[in-house]
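# Structure of the sequence below:
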Amino acid sequence: MTQKLVSRKGFTAAATVVATLLATPQIFAQDAAKEATLLNRWVLDGGPTMLFIGAAVVAFIALAVYNFMNLSKAKYCPSDLQAALMEHMTACRVRSAIELAASHPSYLGRLVAYAFPNIDATQPETLGRDQVEDAIADFTNNESRKNMQWINYISLIAQASPMLGLTGTVIGMVNAFATLRTAGAADPSQLAGDISVALLTTLWGLINAIPCIVVFFVLKNKYNALVAESVHTAEELLNAAVATVNADTLYAKIPEGIAE
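Now for the predicted structure:
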């Protein structure tokens, strides 16, 4: 009796496993059919215009990843370079500071290497501050044109995506009216495909444009913050050298009692 129960249980388990294995392809086929239906309904039914919108989506993702990787403190104003330059400028080793900056590929390094050769030792009170600040302004303007172009491309995609969606909308409406003219009656089943094209392209154009706008302003603000930090660091380095050169004169100008 026990052996019969065991054999029945084994047979039942084996049958369950076999049924599951047989049903698995059907389950996957149903899932694949559902995915294909969703893909057609939400993407492919948008028509040829969806190819251009899809290219805009891919371009946006690539530009966003590139800019987020490029806009880092290590590439603009690294802390180790700040400390090393401050040590040189506090000791008035301007030439050593310029050589160190020129060997560093960061934004701050290139800024210091470009601007600090304008330091004028014949003007001990300012060390040629006006010339240095003019050089800093020239450098930031030149660099802004090169670095902002990759961020501005995201703004371009944000503006172009709704236009692509609108193009698909116009194409869908033109086809819808052409269907009406041919059929001679407003049959919803005949117009459904053309209306789907009109709505899907508009939808995906907006879906791509909205995050483009957000990411554009985030990247722009991040870039401006990194540049501002680099410029502020350069000004602090110059102030450190000026303070060292004019240390005795500076303290001599402080009235008695305030220095304490």
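# okay, CA-based contacts and neighbour counts for the rest of this
Fine.
# gap between whatever helix or strand residue 177 lives in and the chain center?
Assigned by DSSP states H and E, residue 177 belongs to helix 129-183. Here helix 129-183 is found 14 Å from its chain centre; the criterion is CA atoms, centre = their mean, to the nearest Å.
# Second input sequence below; structure requested for side-by-side comparison:
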Amino acid sequence: MKMNKNWTRLWLLVISLFVLIGLSAQLQAQGEESSLDESAVLEGDYDEGVSFLRQFVIEGGPIVWFVLMPLSFYSCYQAIDLSIKTSRKILLPQENTEQLKKIAEKGDKEVIKSAAAKQDDLLSYSLSRAFNLVKTKEVGYMGLQQMISDVLQERTLEILRKVERLNLTGNISPMVGLFGTVFGMIKSFNTIVEAGGQPDASQLAGGISVALVTTFWGLFVAIPSLFIYGYLRNKLEAMASEAAVEAETVLDKIEDIY
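All right, here's what the predicted structure looks like:
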């Protein structure tokens, strides 16, 4: 819990920092020329005249500063946090599994309940919850098996709902980027109309920058988010299946008790 709070504080600090950078950049840009000098572009001095910060952050406008950049850091936070929470050491540690198997071999049901209640991994949680439900219901061995399967599925879906946040971020960010692209192109066409059909390249730079930079940020957020989502989902499903097999192994050792 303490680790989660620390990650949340770090995430909020990073987001606040970049919001401040965006605001200060906007104020600075108001006092500067809003686009590149056309002669500098024609002479090939574009790389020298534009920094990475200006090209990929400042020129993107508020859509990048206040939506896409925060989304990128939110997805990073979720990816790191969920990678830790879905690691094997937390969800299905080998030492806990072996300990429960050894206890089950002794055939003491109460000791198994006590040992499972002390841990929060998938196997221990499903066994502990199922044993507690047995107290309120008259079920046999087959009923206990079904309870463990249901509890394990419920626990897996609970974790999957958290992993879905990455999927949501990965699907929203391209839409936000597309919105910025459409906005930038409308701005560029308006510039062409205002210039009587013959605008300077510098007049179009603002709208084109918004159009391209927002698309860039949308894809920059979406691609790793969806990749990590798919990886974590497959990893979690594999561990849930393994936990079900291990739970069945433990139950086989205490079948005679029921």
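# Who are the packing partners of the helix holding residue 177 of the first structure?
helix 49-70, helix 107-115, helix 188-245 (3 or more CA pairs under 8 Å, 6 or more residues apart in numbering; DSSP states H and E).
# Comparing these, which stretch has the densest surroundings?
Most buried of these by mean neighbour count (mean count of other CA atoms under 10 Å) is helix 107-115; its value is a mean of 22.
# got the angle for it vs helix 129-183?
Taking axes from the mean of the first three to the mean of the last three CA atoms, to 10 degrees, one finds helix 107-115 of the first structure and helix 129-183 inclined to each other by 130 degrees.
# which bit of the second structure covers helix 107-115 of the first structure?
Aligned by TM-score structural alignment, helix 107-115 of the first structure falls on residues 122-130 of the second structure.
# Mean deviation, that stretch versus the first structure?
After superposition onto the first structure, stretch 122-130 of the second structure sits on average 1.4 Å from its aligned residues (mean CA distance after the TM-score superposition for the first structure).
# Now do that stretch: everything it contacts.
91-92, 96-97, 113, 115-117, 119, 144, 147-149, 151-152, 155, 240, 243-244, 246-247 (CA atoms under 8 Å, 6 or more residues apart in numbering).
# Same question for stretch 155-171 of the second structure.
71, 75, 78-79, 82, 122, 126, 221-226, 228-229, 232-233, 236-237, 240.
# let's go with 7 Å and repeat that
For stretch 155-171 of the second structure, contacts defined as CA atoms under 7 Å, 6 or more residues apart in numbering pick out 75, 78, 82, 221, 222, 223, 225, 226, 229, 233, 240.
# Setting aside sequence neighbours, what's the nearest residue to the alignment partner in the first structure of the first one?
Residue correspondence to the first structure (TM-score structural alignment): residue 75 of the second structure is matched to residue 60. Leaving aside its chain neighbours, residue 60 of the first structure sits nearest to residue 154 (6.1 Å; criterion: CA to CA, 6 or more residues apart in numbering).
# Give me the neighbour count for the aligned partner of the one you found in the second structure.
Under the alignment (TM-score structural alignment), residue 154 of the first structure pairs with residue 166 in the second structure. Residue neighbour count, defined by other CA atoms under 10 Å, stands at 28 for residue 166 of the second structure.
# swap in the one 10 residues further on?
The number of residues packed near residue 176 of the second structure is 20, by other CA under 10 Å.
# following the helix or strand harbouring residue 18 of the second structure, which helix or strand shows up next?
Element membership of residue 18 of the second structure, judged by DSSP H and E, is helix 2-30. With elements assigned by DSSP H and E, the helix or strand that comes after helix 2-30 of the second structure is helix 38-42.
# so that next one aligns onto which residues of the first structure?
Going by TM-score structural alignment: helix 38-42 of the second structure matches no residues.
# Off-centre distance for that helix?
41 Å.
# What does residue 167 of the first structure correspond to in the second structure?
Under the alignment (TM-score structural alignment), residue 167 of the first structure maps onto residue 179.
# Check the spacing between its match and residue 67 of the second structure real quick.
11 Å (CA to CA, to the nearest Å).
# about what we covered before: show me how far the match of helix 107-115 of the first structure is from its chain's centre.
27 Å.
# and residue 224 of the second structure, what pairs with it in the first structure?
So, by TM-score structural alignment, residue 224 of the second structure is matched to residue 211.
# who's in contact with its match?
With CA under 7 Å, 6+ apart, residue 211 of the first structure has no contacts at all.
# That one and residue 31 of the first structure, how far apart?
Residue 211 of the first structure is 30 Å from residue 31 of the first structure, by CA to CA.
# and what of residue 16 of the first structure?
From residue 16 of the first structure across to residue 31 of the first structure, the span is 22 Å (CA to CA).
# swap in residue 225 of the first structure?
Taking CA to CA, one finds residue 225 of the first structure at 48 Å from residue 31 of the first structure.
# do the same with residue 147 of the first structure
46 Å.
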